[in-house]
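Asker: Need a 3D model of the sequence below.
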Amino acid sequence: MLTAMSISRKLGLSFLLICAAALAMMVVLYTNFTAIREATVESNTSQSLYARAQTLETSLLRQNSQLRGYLVTADPTYLKSYEEARVEYDATAAGLATVLTGAERDALLTSRRETLAWRRDWGDRLIARVKGGARAAAEDEVRGAGKAVLVSAAVLPLRAIRDAETSAIARNAARQEGAIAMGFTAMAVGGILLIGLAVMLAVLLARAISRPVTALTRTMGELATGRTDVTVPATDRGDELGAMARAVSVFQDAAIAKQAADAAKAQAEVAQKLVVDTVSTQLARLSDGDLTARITADFPEDYAALRTNFNEALVRLHDLIGSVSESATAIRTGSGEIAQASEDLARRTESNAASLEQTAASVTQMDGRLRASAVAATRTVERADQAIAT
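Answerer: I've put the predicted structure just below:
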């Protein structure tokens, strides 16, 4: 599959896989960070509610303690602190009532209702008695009331709110820890997966691109040195490397064809040199009068006709010279006979020399010519005999 895919698509797919893995890890991390943020916000809210509930409880306890101090000493300072705690409670309760829901809001309303009842039945009423001069009677009433004068009924609902927020804080902390752990796990697993994916893609790309490129480069180098017996790799691939390999294969075929042409040319030159040298040698022998200078060497097929024609011409020349030699011998014999007959005729006609002077002169001239012909024929025969002997 990878061999049929273009290199650009291979690289694009690799980057896409890495980006997809990174995106998946980022989504997981974003989800966990969102959970951490939400848990943090909820935890901060719970801590704020817990702090406000704590403030309400502190305000109630402060009102109770300042009331007792005022009853004992009638010091206006206690009364001032009582009023501050009262205002703080009312403001905090009003603000808290807008954010609490469900059972916690009911607990807040219960605490507020019990607080107002305590103020009406004890706090404000006893302060008014002290201001009216009945401090001792107010003290006696408080001592006689026992637990009835306490603010426990208003404090206990606030502690229920605190307990609920404490549980919420614990849950949010657990969520935070879980989200953080999940985030670290996602980072570790995602990092390992990314590294593994990168290594895997590197190996695959090395096998699909780097190694074939190296092999193709090595093959091209061997072709450049003149080696044509190498095997061009990756010619069956459908990507750019396959196209390059097929182009290199074409170069290889061209190199093989060139080598074959060079070899054929060299062979032809060797054959031509053999023919030229052989013919030159035999012609030199022939020029020296050797009529046996036949060509016995095996000529290439293209020059076989030349060898045959040369040998046939040599045979014909030999026969021709033989015929000439025989003719010269016959001429020499005939010339001798004619000379002898001429001498005889001269002797017979010597007595008639005066009358036949003109005839004798002609005969003498003919005799000279015949003698010259005989000499020439003799020389020709000698040369022919010499040629035949060699």
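Asker: From now on I want contacts and neighbour counts done on CA atoms only, so please keep to that.
Answerer: OK.
Asker: Hmm, residue 138 and residue 130 touching each other?
Answerer: Yes - between residue 130 and residue 138 there is a contact under CA atoms under 8 Å: 6.7 Å.
Asker: Give the intersection of the neighbour lists for those two.
Answerer: Contact criterion CA atoms under 8 Å, 6 or more residues apart in numbering; residues shared by residue 130 and residue 138: residue 71.
Asker: Looks like residue 179 contacts residue 29 (just checking).
Answerer: No - Residue 179 lies out of contact with residue 29 (CA under 8 Å); the separation is 9.1 Å.
Asker: in the stretch 101-250 of the chain, which spans are strands?
Answerer: With strands called from DSSP state E, counting those that start in this stretch, the stretch 101-250 of the chain shows none.
Asker: can you map out the helices along it?
Answerer: For the stretch 101-250 of the chain, the helices defined by DSSP state H, counting those that start in this stretch cover 102-118, 124-131, 135-145, 152-205, 211-224, 240-287.
Asker: could I get those as JSON lines with mean neighbour count and distance to residue 44?
Answerer: Listed next are these as JSON lines, based on neighbours: other CA atoms under 10 Å; distance: least, CA to CA, whole Å:
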{"stretch": "helix 102-118", "mean neighbour count": "18", "distance to residue 44": "17"}
{"stretch": "helix 124-131", "mean neighbour count": "17", "distance to residue 44": "36"}
{"stretch": "helix 135-145", "mean neighbour count": "15", "distance to residue 44": "41"}
{"stretch": "helix 152-205", "mean neighbour count": "17", "distance to residue 44": "8"}
{"stretch": "helix 211-224", "mean neighbour count": "16", "distance to residue 44": "59"}
{"stretch": "helix 240-287", "mean neighbour count": "15", "distance to residue 44": "61"}
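Asker: I'd like these laid out as JSON lines, including distance to residue 68.
Answerer: Below are the helices of the stretch 101-250 of the chain laid out as JSON lines (distance: least, CA to CA, whole Å):
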{"stretch": "helix 102-118", "distance to residue 68": "14"}
{"stretch": "helix 124-131", "distance to residue 68": "10"}
{"stretch": "helix 135-145", "distance to residue 68": "8"}
{"stretch": "helix 152-205", "distance to residue 68": "15"}
{"stretch": "helix 211-224", "distance to residue 68": "93"}
{"stretch": "helix 240-287", "distance to residue 68": "96"}
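Asker: For the comparison step, fold the sequence that follows:
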Amino acid sequence: MSAGQRFAQDATIVDTHIDAPSLLLRNWADLGVDTPKVEFDYPRARQGGLDVAFMSIYTSPGEDRAGSATQTAHTQIDAVEAMIGRHPERFALLRSPADFERLHARGQRVLLALGMENGAPIGDDLARLAQFHARGVRYITLAHSEDNRISDSSYSRKRTWQGLSPFGEKVVDEMNRLGIMVDVSHLSDDAVRDVLARSKAPVIASHSGLRHFTPGFERNLSDELAKAVAAKGGVVQIVFGNAFVDPASAADTQAYFVDNAKFEREQAAARERGEAVRSQADFDAAWEKAHPPRKVPIDAVLNQIDYAVKLLGADHVGIGSDFDGVSGALPDGLTSVADYPNLIEGLKRRGHSDDTVRKILGDNLLRVWRAVEAQAVRR
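Answerer: Take a look at the predicted model:
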């Protein structure tokens, strides 16, 4: 066992963004056993030392328009619960940091927490927040690749609300009341500012890079906004995907969302005319064939973390990989949940102390989660 592997097994590793649930709906697999062609499964999670994996409950803008986002979200949560039910000795649902030690079972279990990517399943009904909280959702990324009822998206050219909507302000208030972490990844700059002004609790960026390395790419946080997240007591979870840590890949990603929005509009119009439509899978396959993943070194992620620690301090940096959400477009040496030891060894080579590395791997996120819970209790 390498030094990185030993450290990974001893530290608490919390990854705030793994897209296994939506992957399961497209291609079912038993993630409790070795599963080829995915980036998260139990054997590799234990190999990499992963302790808490936030399962991303993702719904698309297209599902929002079709009115199916709520159903999709509940179905994905069902899939996570089924995975736990199939392997209760390997997985458990984590609803609070207070339950970590009891459920972790001396490192034999990988604890699954739930993060909702895109607030679309809420619809226009605030009561659904309590429903999803009851099912275990502990953070919500307010928007995704298009503006929604809650917030503007960083990828959108419309800027419907110039930040948060009036309904979005109520959503933030209710999330604070319930103890659900507000996630500003994917939001426009103005929306991030509005969230920071509105929220009484610390906020997170569950899977974001820093715009310092990708100028003009609003999906990543500016230095100003990253510092504002930290100043409010929050944490920036550095993402691994090439699209967020490599400038050329970031440009590809921006182009994808522009073309995908056009594709969705064209398919909606075709359906109204009663014509045949192409599937999202077909569009994505054609896009990926035309834009193969670029070769990106692990140093691209290490550079982001180095810069974040210097900019924000060691108490405000974490990791949110986006495993199973970027179609394999990941840096060399960070291609699955087995690879956290490579990240650890890279950070140690760059001079980060054991204490700093432990904070980045998971301690910071757990601290913020506790603070959000405490704020909810005080209200």
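Asker: What would you report as the TM-score here?
Answerer: The TM-score (TM-score structural alignment, normalised by the length of the second structure) is 0.20; 119 aligned residues with a CA RMSD of 6.4 Å.
Asker: closest to residue 339 of the first structure out of the helices of the stretch 101-250 of the first structure?
Answerer: Evaluated over the helices of the stretch 101-250 of the first structure, closeness to residue 339 of the first structure peaks at helix 240-287, with 36.2 Å, by CA to CA.
Asker: Which strands and helices lie in contact with the closest one?
Answerer: Under the contact definition 3 or more CA pairs under 8 Å, 6 or more residues apart in numbering; DSSP states H and E, helix 240-287 of the first structure sits against helix 211-224.
Asker: Return the distance of the helix it packs on from the chain's centre.
Answerer: With CA atoms, centre = their mean, to the nearest Å as the basis, helix 211-224 of the first structure stands 14 Å off its chain's centre.
Asker: With stretch 260-273 of the first structure instead?
Answerer: Taking the mean of its C-alpha atoms, stretch 260-273 of the first structure sits 45 Å from the chain's own mean (CA atoms, centre = their mean).
Asker: Which positions within the helix or strand containing residue 194 of the second structure qualify as buried?
Answerer: In this assignment (DSSP states H and E), residue 194 of the second structure forms part of helix 189-198. Within helix 189-198 of the second structure, the residues that count as buried by 16 or more other CA atoms under 10 Å are 189-196, 198.
Asker: What of stretch 361-377 of the first structure?
Answerer: Using 16+ other CA under 10 Å as the test for burial, stretch 361-377 of the first structure gives 363, 367, 370-371, 373-374, 377.
Asker: how about those in a markdown table, adding secondary structure?
Answerer: Shown next, in a markdown table, are those (DSSP: H, G, I helix; E, B strand; the rest coil):
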| residue | secondary structure |
| --- | --- |
| 363 | helix |
| 367 | helix |
| 370 | helix |
| 371 | helix |
| 373 | helix |
| 374 | helix |
| 377 | helix |
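Asker: ok, of the residues you listed, which one's closest to residue 62 of the first structure?
Answerer: Nearest to residue 62 of the first structure, judged by CA to CA, of those is residue 377 at 174.4 Å.
Asker: follow-up on the earlier one: who wins for proximity to residue 333 of the first structure among the helices of the stretch 101-250 of the first structure?
Answerer: Of all the helices of the stretch 101-250 of the first structure, the one in closest proximity to residue 333 of the first structure, counting by CA to CA, is helix 240-287 (29.7 Å).
Asker: how about residue 116 of the second structure, secondary structure?
Answerer: On the basis of three-state DSSP, residue 116 of the second structure is classed as strand.
Asker: what residues are up against it?
Answerer: Contacts of residue 116 of the second structure by CA under 8 Å, 6+ apart are 56-58, 73, 137-141.
Asker: could you dump these to CSV with secondary structure and neighbour count?
Answerer: Below are those laid out as CSV (DSSP: H, G, I helix; E, B strand; the rest coil; neighbours: other CA atoms under 10 Å):
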residue, secondary structure, neighbour count
56, strand, 30
57, strand, 28
58, strand, 25
73, helix, 24
137, strand, 25
138, strand, 25
139, strand, 26
140, strand, 28
141, strand, 26
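Asker: angle of the helix or strand harbouring residue 230 of the second structure against helix 189-198?
Answerer: Secondary structure from DSSP H and E places residue 230 of the second structure in helix 223-231. Interaxial angle of helix 223-231 of the second structure relative to helix 189-198 (axes from the mean of the first three to the mean of the last three CA atoms, to 10 degrees): 20 degrees.
Asker: For the helix or strand in which residue 259 of the second structure is found, which residues meet the burial criterion?
Answerer: Per DSSP H and E: residue 259 of the second structure is located in helix 247-272. For helix 247-272 of the second structure, burial by neighbour count (16+ other CA under 10 Å) applies to 247, 249-251, 253-254, 256, 260-261, 263-264, 267-268.
Asker: just those now: which is nearest residue 236 of the second structure?
Answerer: For the buried residues of helix 247-272 of the second structure, the closest approach to residue 236 of the second structure (CA to CA) belongs to residue 250, at 18.3 Å.
Asker: one step back: which strands and helices lie in contact with the very next helix or strand once past the helix holding residue 230 of the second structure?
Answerer: Counting by DSSP H and E, the next helix or strand C-terminal to helix 223-231 of the second structure is strand 235-238. Under the contact definition 3+ CA pairs under 8 Å, 6+ apart, strand 235-238 of the second structure sits against strand 204-208, helix 223-231, helix 299-312, strand 317-319, helix 364-378.
Asker: which of the residues in the longest one are buried?
Answerer: Going by neighbour count (16+ other CA under 10 Å), the buried part of helix 364-378 of the second structure is 364-373, 375-376.
Asker: Same list, these, but as CSV with distance to residue 47 of the second structure please.
Answerer: Shown next, in CSV, are the buried residues of helix 364-378 of the second structure (distance: CA to CA, whole Å):
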residue, distance to residue 47 of the second structure
364, 22
365, 21
366, 22
367, 25
368, 26
369, 25
370, 27
371, 30
372, 31
373, 31
375, 35
376, 35
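Asker: so which two of those residues are the farthest from each other?
Answerer: Largest pairwise distance in the buried residues of helix 364-378 of the second structure, by CA to CA, is 18.7 Å, between 364 and 376.
Asker: Am I right that residue 55 of the first structure is in contact with residue 87?
Answerer: No - judged on CA under 8 Å, residue 55 of the first structure makes no contact with residue 87 at a distance of 11.7 Å.
Asker: the more surrounded of those two?
Answerer: In terms of neighbours (other CA atoms under 10 Å), residue 55 is the more surrounded of residue 55 of the first structure and residue 87; the figures are 18 against 13.
Asker: need the contact list for the more buried one.
Answerer: Residues counted as contacts of residue 55 of the first structure (CA under 8 Å, 6+ apart) are 89, 92.
Asker: From residue 93 of the first structure, how far off is it?
Answerer: Note on residue 55 of the first structure: its distance to residue 93 of the first structure, by CA to CA, to the nearest Å, is 9 Å.
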